[in-house]
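1. structure of the sequence below:
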Amino acid sequence: MSKKVIHPRMILFVIWDVFSIAFVSYISLLLRFDGNIPTEYTSNMVHTVLPVVVCGVLVFYLFHLYKSLWEFASLTEMRNIVLGSLVASLLNIAVCVMTDNPMPKSSYFIFFLMLTAMTGGSRFLYRFLRSYKSKTATKNKEASHVMIIGAGEAGEKIAKEIMHSACIYKEVKCFIDDDSTKWNRSIHNIPVVGGRDAILEAVKKYEIQEIFIAMPSVSRKEMADILNICKQTKCQLKKLPGMYQFVNGDISISKFKDVEIQDLLGREPIKVNMDDIMGYVKDKVVMITGGGGSIGSELCRQIASKDPKQIIIVDVYENNAYDIQLELKHDYPNLKLETLIASVRDKGKVDDLFKKYHPDIVYHAAAHKHVPLMEDAPNEAIKNNVFGTLNVVKACDKYGTQKFILISTDKAVNPTNIMGATKRLCEMIIQTYNKKSKTDYVAVRFGNVLGSNGSVIPLFKKQIEQGGPVTVTHPDIIRFFMTIPEAVSLVLQAGAYAKGGEIFILDMGEPVKIADMARNLIRLSGYEPDVDIKIEYTGLRPGEKLYEEMLMKEEGMQTTPNKLIHIGKPIELDEEHFFLQLEKLYEAAYAETDQMRELVKQVVPTYHPEPVEG
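-> Below is the predicted model of the structure:
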């Protein structure tokens, strides 16, 4: 338990207030009688000054005038000074009346005014001196010039923090706000120079180095529009993450985050009412294969908050599994959690896990997903993705799992690479098994996930940090993008809709050009594309498409209550022949055949591999 420390500053303020109350008691009479105080009132003052001083100091203590950090004094502290002085003045009247030492009525009013001036003046003088000292220290350290976009309450708080802190070596030069009534006015003597159209000109005029976007309630589209202007500068960009910091009063420099590429997508984040749909995981044993990966770990986080009976993380990579295990134990100390290192390729191990834990729901995220690497190792893709999935599917059927949700990909549609073909095979497996099992087997198909392992964003960031070049395979290549939490929340909702056999397709919005994304990320890092950081086009990689499709033509389309989730109609296939083909694939994969693409083509007619050179 920490000890209370009496700061020397507090003692000085007490001493000053003792002097102020005594002095004001005298000066109020002196002013009332134009310098000639009658003897009887001098006597009355002498008899009452001590209890008046004691009462005044006690009142000031109760109004926190000795606890406030006066270098950050604001309207709250000013209100406390006025109220404290008013109460002290009323007690002065009470003491005079009760001790039969009355004073002229006008002197009481003068007492209140003078006391307010002396107590308030001393404290705000202290604030001014501290602020001046901070500014001097900042200027001596070559402060970074800052522009704040948003001249509202959030922007004002940030400006005030910068002004008053001796540890923040920044100087706010101007505000930007689209509200024209604020233009040509100032906040803390800092000018509001105009709306977003004035950003570029103001950056040059004030030699701005950093831009803080303090607009917690702005829409994603508005944010994207503003960032598209800001990215033309070489300024470092930071933004307040969201409205909840503003509502909670949690606004400070430390809460500002670097602007990320997803902020430029220009759409509102996908929101799912998880409370309405997550009842199906409450009190259930949930297994997540590949639970340490980018999608698997986010599944763990979102499911952990919905009171499952138990979460079982299965992953072959111990480092990833360990990281999410530590996080969940910290955030959910009462969660029943098992973290198991195992490969889904090990049929016996998978069977043992299901026999021991009997999961009610399985999210299958374990897979090799890196397209170029799988092109070089097609047999490994088949072993892990196809037969790893088959092992888990069979275990679900054997041990009575209620739901199995496969994490699939848009690359499964008319695949040109082996990774996409393996995912299409997985979809065929679950649709076939669903017809003969009590388990509801479904797949959820979506595109690229921003920030996930192996995605382009971490690669671009690394290349920018190294000074470039940033490599893009083709100037016209486009992809669908979604954030990890968005994708996972839709996966969970699709699981609620699952009746068995469906392939759920997530609406990824409008596709984005990878080259544009690279340029934007370079600008957000404070550089000029093709000037400071070069962009190089390396050519399409083996199995890579210029664009991805979300749905095969023959699958058709059904809707769900969530308009962002659609259902592809199952494709009919000869099941007996299909499983015979799977047996041949299994034997060929473990025989390390060099004909795997041709064999997969026989099973997946929509697979169109590119010819392998050499």
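
2. contacts and neighbour counts: CA atoms only from here.
-> Fine.

3. tell me where the stretch 101-250 of the chain has strands.
-> 144-149, 170-176, 186-187, 190-191, 210-213, 236-239 (DSSP state E, counting those that start in this stretch).

4. just the helices in the stretch 151-300 of the chain please.
-> Assignment of helices within the stretch 151-300 of the chain using DSSP state H, counting those that start in this stretch yields the ranges 153-164, 199-205, 220-230, 243-247, 274-277, 294-304.

5. most tightly surrounded among those helices?
-> Of all the helices of the stretch 151-300 of the chain, helix 294-304 has the most neighbours on average by mean count of other Cα atoms under 10 Å, namely a mean of 21.

6. need the contact partners of it.
-> In this structure, residues lying in contact with helix 294-304 by Cα atoms under 8 Å, 6 or more residues apart in numbering are 281, 288-291, 311, 313, 324, 328, 332, 335, 365-366, 452-453, 484-485, 488-489, 492.

7. one step back: tell me which of the strands of the stretch 101-250 of the chain sits nearest to Leu62.
-> strand 186-187 (31.7 Å; Cα to Cα).

8. now the strand or helix carrying Val95, how far from the centre of its chain.
-> Using DSSP states H and E, the secondary-structure element containing Val95 is helix 75-98. A distance of 46 Å separates the centroid of the chain from that of helix 75-98, by Cα atoms, centre = their mean, to the nearest Å.

9. stretch 181-201 too?
-> 28 Å.

10. for stretch 19-35, buried residues please.
-> Neighbour counts using 16 or more other Cα atoms under 10 Å place Ser20, Ile21, Ala22, Phe23, Val24, Ser25, Tyr26, Ile27, Ser28, Leu29, Leu30, Arg32 of stretch 19-35 among the buried residues.

11. wait, Lys513 sits on Phe481?
-> No: contact criterion Cα atoms under 8 Å: Lys513 and Phe481 do not qualify, at 10.2 Å.

12. circling back: the helices of the stretch 151-300 of the chain into CSV, with extra columns for distance to Asp410?
-> As requested, these are arranged in CSV below (distance: least, Cα to Cα, whole Å):
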stretch, distance to Asp410
helix 153-164, 41
helix 199-205, 40
helix 220-230, 25
helix 243-247, 33
helix 274-277, 24
helix 294-304, 15
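
13. tell me which of the ones you listed lies nearest to Lys569.
-> The stretch from these with the least distance to Lys569 (Cα to Cα) is helix 274-277; that distance is 22.8 Å.

14. longest helix in this protein, please.
-> Within the chain, and with DSSP state H defining each element, the longest helix by residue count is helix 105-140.

15. tilt between that helix and strand 144-149?
-> Angle of helix 105-140 versus strand 144-149, following axes from the mean of the first three to the mean of the last three Cα atoms, to 10 degrees, is 120 degrees.

16. which residue lies nearest the spatial centre of the protein?
-> Centre of the chain computed as the mean C-alpha position; nearest residue by Cα atoms, centre = their mean is Pro241, 6.0 Å away.

17. and for comparison, fold this next one:
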Amino acid sequence: MVEKQSAPPGRSRISHGALSSAIYRLPAFWRRTTLICWDGLSWVFAMLAFLLVRYDFDLSSPQWSWVIAYTACAFLLQVALGLVTQVYLGRNRIGSFAEASWVGFVVVVIAFPLGLVFSALTTNFPRGVAIMLPPMALMFMATARWLFRSLMASRPRPVGEDATPALVYGAGDAGYQVAQLVAKAEDPPYRIVGFIDDNPDKRNLRIEGHRVRGTGAELVTVARERGARTVILAITNASAKLIQNISDRCRDHGLELVVLPPVREMIGGQVTLGALRQFNVADLLGRRPIRTDLSEISDYITGKVVLVTGAGGSIGAELASQVHKLGPAKLLLLDRDESALHGVQLELYGNGLLDTDDMVLGDIRDYEALLAVFERHRPDVVFHAAALKHLPMLERFPLEGWKTNVLGSLNVLRAAHAVGVQRFVNISTDKAAAATSVLGRTKRLAERLTAWFANNYDLPYLSVRFGNVLGSRGSVLVAFRAQIDKGGPITVTHPDVTRYFMTIPEACELVLQAGAIGTPGDVLVLDMGEPVKIVDVAERLVEESGQDIEIHFTGLRPGEKMHEVLFSNLEEGSTTSHPLISEVYVPALDPDLVPEHPDSRDVVLELLDTEPTIYPGTTLETLR
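-> Next up, the predicted model:
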């Protein structure tokens, strides 16, 4: 039934396609000769049309002679000037904007001098001819080019038998780019059978000859009618809710879902067929458009010496990548893991020789070595991303968490202040809010120490707090995929446990923006969107794998929460100039109150448990 309905337009396309193919197969010499003849004849057609409408061909013999002479001169000058400017020698594609502009230029150059000369030579030359013939001739020339371009656009391209019939969801700019790419590809992987768009006003819109056939609610019905096997989601800023809805319907009705990546993952925001990829779980968790004010960020990055601690980690490496694009005078990467530094240098600069002084091997626990690095390079901006972050491990080894997350952060703060660092951004975590774990409490202490340096010295030293990042080393996605690769089972602590998620590029973009808008002592909290059930993520990954993998629940671990929060009961977020960044107050902590050499695990745990009593009127319970 579908084929019978589409047969008539198909026959029309075949006839047009045959003509366009015949034109396309003409040798270039004959195509150009035809174009020259047409442009010359355009002056003749313009003359006849004007004289018929204006004078009804009722001219005297001298007038006829002068009009014919004018037209002949225009004809010859058109050809000559077109050859000189290479308009007729393949300078631009026929029918392109550039080619049309050059043709218009040639006509204008001819029209004014020729009209003035003929008007000055005799009174028998009708002045209206000099005014009206050039634009009318140009109109005839443009008509031929429009016809040629339309025929070329309708020229059928061979579509391989294995091209998958696809329905494109989204009739906006991205959908238009997809249609163009499929139309122009020599061997396209898809054959578009129609468009879907949620805007009912686009019901009759046609894109590259393909009609919008319904709204999102009619997706499955239209797909069946048109014989589509794939749905291409051509909305680069689609919300997680929309993607989830489309994914569920495609899965339930045996349709493959292919998506465009977010704009930030595409070069210049341009769609390519190679950018189309299978839908994955990251599309559900990290697709919010992040508006970044590059002018604000570049003010404190461009031309400055920037140091990133923990540069070999997932966040540190992405920060380094984004800072590098902003043109710092020097980018210093510090980490205690030489292999991680090797990977970052290879990613940023295309080599991993590790023989330049901007690659710094060092441990933030060693204050003297750290200070020597700061004194040698004297950074203007510091992003402090070095930390121990695995919650269960720090529950077992709290002394290590204290040494790195508290004392190491204090070392970086002291070294930064000693050499006059202008701006300091401490990377924190949502686990510092209403902290119940060693990780959360040590990171909260780092926030408070940062606030002390900011308040005491009136410096823009601040902390940025956010939750889980997708794809970082040790993240839940990496762990789950590793378990799937081994055949399962996937281990989840509890069926109801939820977490906030954000992609690494999203988090780092907002960290850079936070560094621009933050004031001394701020703790800026990134909007993480809606919390997601961990078991839903696990089920989605199992579905992607196509395997029969079991999910086992192991129970919450010591210090682990059922639901993370971004603010404690004592913290009330206030708005900032950025819609995705909030601000909370964290009391400063005097470094002199921080023991530098706790001698046992128990001492550290006691310090962390009594941390809230360091400032009056607060208990551990009220913080939670």
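
18. so after superposing, what's the score?
-> Structural agreement between the overlaid chains, expressed as a TM-score with TM-score structural alignment, normalised by the length of the first structure, amounts to 0.70; 553 aligned residues with a Cα RMSD of 5.4 Å.

19. quick revisit: which of the contacts of helix 294-304 of the first structure are buried? Put it as a ChimeraX command.
-> Those of the contacts of helix 294-304 of the first structure that meet the burial criterion (16+ other Cα under 10 Å) are gathered into one ChimeraX selection, given here:
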select :281,288,289,290,291,311,313,324,328,335,365,366,484,485,488,489,492
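
20. thinking again about what came up before, just put the strands of the stretch 101-250 of the first structure in JSON lines and tack on mean neighbour count and distance to Asn417 of the first structure.
-> Rendered in JSON lines, the data for those read as follows (neighbours: other Cα atoms under 10 Å; distance: least, Cα to Cα, whole Å):
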{"stretch": "strand 144-149", "mean neighbour count": "23", "distance to Asn417 of the first structure": "46"}
{"stretch": "strand 170-176", "mean neighbour count": "24", "distance to Asn417 of the first structure": "49"}
{"stretch": "strand 186-187", "mean neighbour count": "15", "distance to Asn417 of the first structure": "58"}
{"stretch": "strand 190-191", "mean neighbour count": "16", "distance to Asn417 of the first structure": "57"}
{"stretch": "strand 210-213", "mean neighbour count": "24", "distance to Asn417 of the first structure": "42"}
{"stretch": "strand 236-239", "mean neighbour count": "22", "distance to Asn417 of the first structure": "38"}
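
21. please convert these to CSV, extending it with distance to Ile253 of the first structure.
-> Written out in CSV, the entries for the strands of the stretch 101-250 of the first structure read as follows (distance: least, Cα to Cα, whole Å):
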stretch, distance to Ile253 of the first structure
strand 144-149, 12
strand 170-176, 11
strand 186-187, 18
strand 190-191, 18
strand 210-213, 9
strand 236-239, 10
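
22. those strands: which one's closest to Pro542 of the first structure?
-> Closest approach to Pro542 of the first structure among those is made by strand 236-239 (36.5 Å; Cα to Cα).

23. matching residues in the second structure for the closest one?
-> Aligned by TM-score structural alignment, strand 236-239 of the first structure corresponds to residues 257-260 of the second structure.

24. residues in contact with that stretch?
-> The contact list for stretch 257-260 of the second structure, computed with Cα under 8 Å, 6+ apart, reads 230-236, 247, 250, 271, 275-279.

25. can you pick out the most distant pair from these?
-> With distances taken as Cα to Cα, the most widely separated pair in those is Cys250 and Val271, at 22.6 Å.

26. which one of Lys513 and Phe481 of the first structure has more residues nearby?
-> Neighbours were tallied for Lys513 of the first structure and for Phe481 using other Cα atoms under 10 Å; the higher tally belongs to Phe481 (20 against 17).

27. which residue in the second structure aligns with that one?
-> Looking across to the second structure (by TM-score structural alignment), Phe481 of the first structure lines up with Phe501.

28. surely its match touches Arg287?
-> No: at 10.7 Å, Phe501 of the second structure and Arg287 do not qualify as touching, with contact defined as Cα under 8 Å.

29. residue contacts, the residue nearest to the centre of the first structure?
-> Residues near Pro241 of the first structure by Cα under 8 Å, 6+ apart: Pro216, Lys255, Phe256, Lys257.

30. now do the contacts for the second one.
-> In other words, Lys255 of the first structure. Counted by Cα under 8 Å, 6+ apart, Lys255 of the first structure has contacts Leu240, Pro241.

31. again, but for the third one
-> Contacts for Phe256 of the first structure (Cα under 8 Å, 6+ apart) come out as Phe212, Lys238, Lys239, Leu240, Pro241.

32. between those residues, which is nearest Met147 of the first structure?
-> Relative to Met147 of the first structure, the closest of those is Phe212; by Cα to Cα it sits at 6.2 Å.

33. alignment lookup: that closest one to the second structure.
-> Under the alignment (TM-score structural alignment), Phe212 of the first structure pairs with Ile232 in the second structure.

34. what of Lys423 of the first structure?
-> Residue mapping for Lys423 of the first structure onto the second structure gives Lys443, with TM-score structural alignment as the criterion.

35. Pro520 of the second structure corresponds to which position in the first structure?
-> Using TM-score structural alignment, the equivalent of Pro520 of the second structure in the first structure is Lys499.

36. so who does Val456 of the first structure touch?
-> Applying Cα under 8 Å, 6+ apart, one finds that Val456 of the first structure lies in contact with Leu450.

37. quick one on the thing from earlier: of the helices of the stretch 151-300 of the first structure, which approaches Thr416 of the first structure most closely?
-> The closest of those to Thr416 of the first structure is helix 294-304. By Cα to Cα, the value is 23.4 Å.

38. and that closest one, how far out from the chain's middle?
-> Centroid separation for helix 294-304 of the first structure versus its chain: 15 Å, with Cα atoms, centre = their mean.

39. next, the angle helix 294-304 makes with the next helix-or-strand element following it.
-> Proceeding C-terminally, helix 294-304 of the first structure gives way to strand 310-315 as the next helix or strand, assigned by DSSP H and E. With the same axes, to 10 degrees defining the directions, strand 310-315 of the first structure sits at 170 degrees from helix 294-304.

40. show me what the helix or strand that strand 310-315 of the first structure is followed by is packed against.
-> Taking DSSP H and E as the definition, the helix or strand that follows strand 310-315 of the first structure towards the C-terminus is helix 318-331. Counting contacts by 3 or more Cα pairs under 8 Å, 6 or more residues apart in numbering; DSSP states H and E, the secondary-structure elements packed against helix 318-331 of the first structure are helix 294-304, strand 310-315, strand 337-341.
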